[in-house]
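Let me see the structure of the following:
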Amino acid sequence: MSARPVEIALVKAGRTKIRYPAELLTDDGVRLTVRAPWAAEGVRDFGFVRFEPGDVFTEHYWRDRWYAVKEVRSGDGTLKGWYCDVTRPAVVAADGSEVLVEDLDLDLWVSADGGEVLRLDEDEFAASGLAAADPEAAGRAVRALDELDALGRDGLVELLGGEG
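Presented below is the predicted three-dimensional model:
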């Protein structure tokens, strides 16, 4: 499959958080992989990693899993690590032009050398009210973070089919 344009729409709490263009690299009907440049304005410094103009994200979305895994590389190709979002399963538009992803607040960072695995935004998740509003989704989100944490500690390459 040759790369073709697709738009990624990240929704949080019913509102579009960000929308950005990407190139669809593969789609096997369950997992799709896109590549996109850093889409936000300027630099975002998390303390443990900086996302900045020139960075390239290879993003893996699943239609049957409650997370997305984003490999982050600097403009010169150096691997920074993997940013993992806990999300509802991705929804792809019938015409394939858009991937809709609902962010559920929980995140995980895995450094390039695998030495650092950080669970992020658990306070935001607790404050989101999802546990009361949709206990089943909240339970799936927590299990997804636990799964990502284990995968991060064991290496994400197996999950990504040797791509990482």
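
okay, CA-based contacts and neighbour counts for the rest of this
OK.

Enumerate residues external to stretch 64-79 that contact any of its residues.
30, 54-62, 80-90, 112, 140-141, 144, 164 (CA atoms under 8 Å, 6 or more residues apart in numbering).

Next, the second sequence, to be compared with the first:
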Amino acid sequence: MPANSSDERRSLRVVLVKYGRTKISYPAELLRDDGNRVTVRAPWAGDDARDFGFVRFERGDVFTEHYWRDRWYSVKEVRDAEGVLKGWYCDITRPATVSGDELVVEDLDLDLWRSADGRTVLRLDEDEFAASGLASTDPEAATAAEHALDELEHLAREGDFESLLD
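As a prediction, this is how the structure comes out:
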């Protein structure tokens, strides 16, 4: 959905659901909604800094987040307060839905990190995914999630990754 007639950006509330419960919810500025991909921008939503070992998210970081209604992942570009690119954090999710002023996405535990220079690509939380039991409770979703992670990893390693965000 484009900006409204007064050229003000619309805000959405991003709602990340995990295991049927809201994990986190935060306001974001809607940058673009072409009917399939929704792009929003939001500051780091955590109360405290979070150090993953390979990247640190902290106050002042800005996330430009891309969600798709037909893909099983989201891609979040992460920049520090000065605008320096840290990299991309990707969540494997069910396809996003937008209802009113809420963008809702269900996290399926698998994640991928790609550093700003593209040299580091990490598959994350595969142990959490296995422990979630999704493979037995919803085998089709589990298969879609695994394929999405494989696709993102391939794009991240082969150099076509940034074309996702054009």
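
circling back: restricted to helices, list the contacts of stretch 64-79 of structure 1.
When the contacts of stretch 64-79 of structure 1 are checked against helices (DSSP state H), the matches are 140-141, 144.

Any chance of those residues in a markdown table with neighbour count and distance to Ser97 of structure 1 as columns?
Listed next are those as a markdown table, based on neighbours: other CA atoms under 10 Å; distance: CA to CA, whole Å:
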| residue | neighbour count | distance to Ser97 of structure 1 |
| --- | --- | --- |
| Arg140 | 17 | 27 |
| Ala141 | 27 | 26 |
| Ala144 | 22 | 27 |
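
In what element of secondary structure is the residue most central in space within structure 1 found?
For structure 1, the residue sitting closest to the mean C-alpha position, by CA atoms, centre = their mean, is Ala68 at 3.5 Å. According to DSSP states H and E, Ala68 of structure 1 maps onto strand 67-73.

average offset between that strand and structure 2?
Comparison of strand 67-73 of structure 1 with structure 2 after fitting gives an average deviation of 0.1 Å (mean CA distance after the TM-score superposition for structure 1).

ditto for stretch 137-149 of structure 1
With structure 2 overlaid, stretch 137-149 of structure 1 shows a mean distance of 0.3 Å (mean CA distance after the TM-score superposition for structure 1).

What residues in structure 2 pair up with that stretch?
With TM-score structural alignment applied, stretch 137-149 of structure 1 matches the range 141-153 in structure 2.

quick one: contacts of that stretch?
Stretch 141-153 of structure 2 is contacted from outside by 71-73, 92-94, 108, 110-112, 121, 123, 134-135, 161, using CA under 8 Å, 6+ apart.
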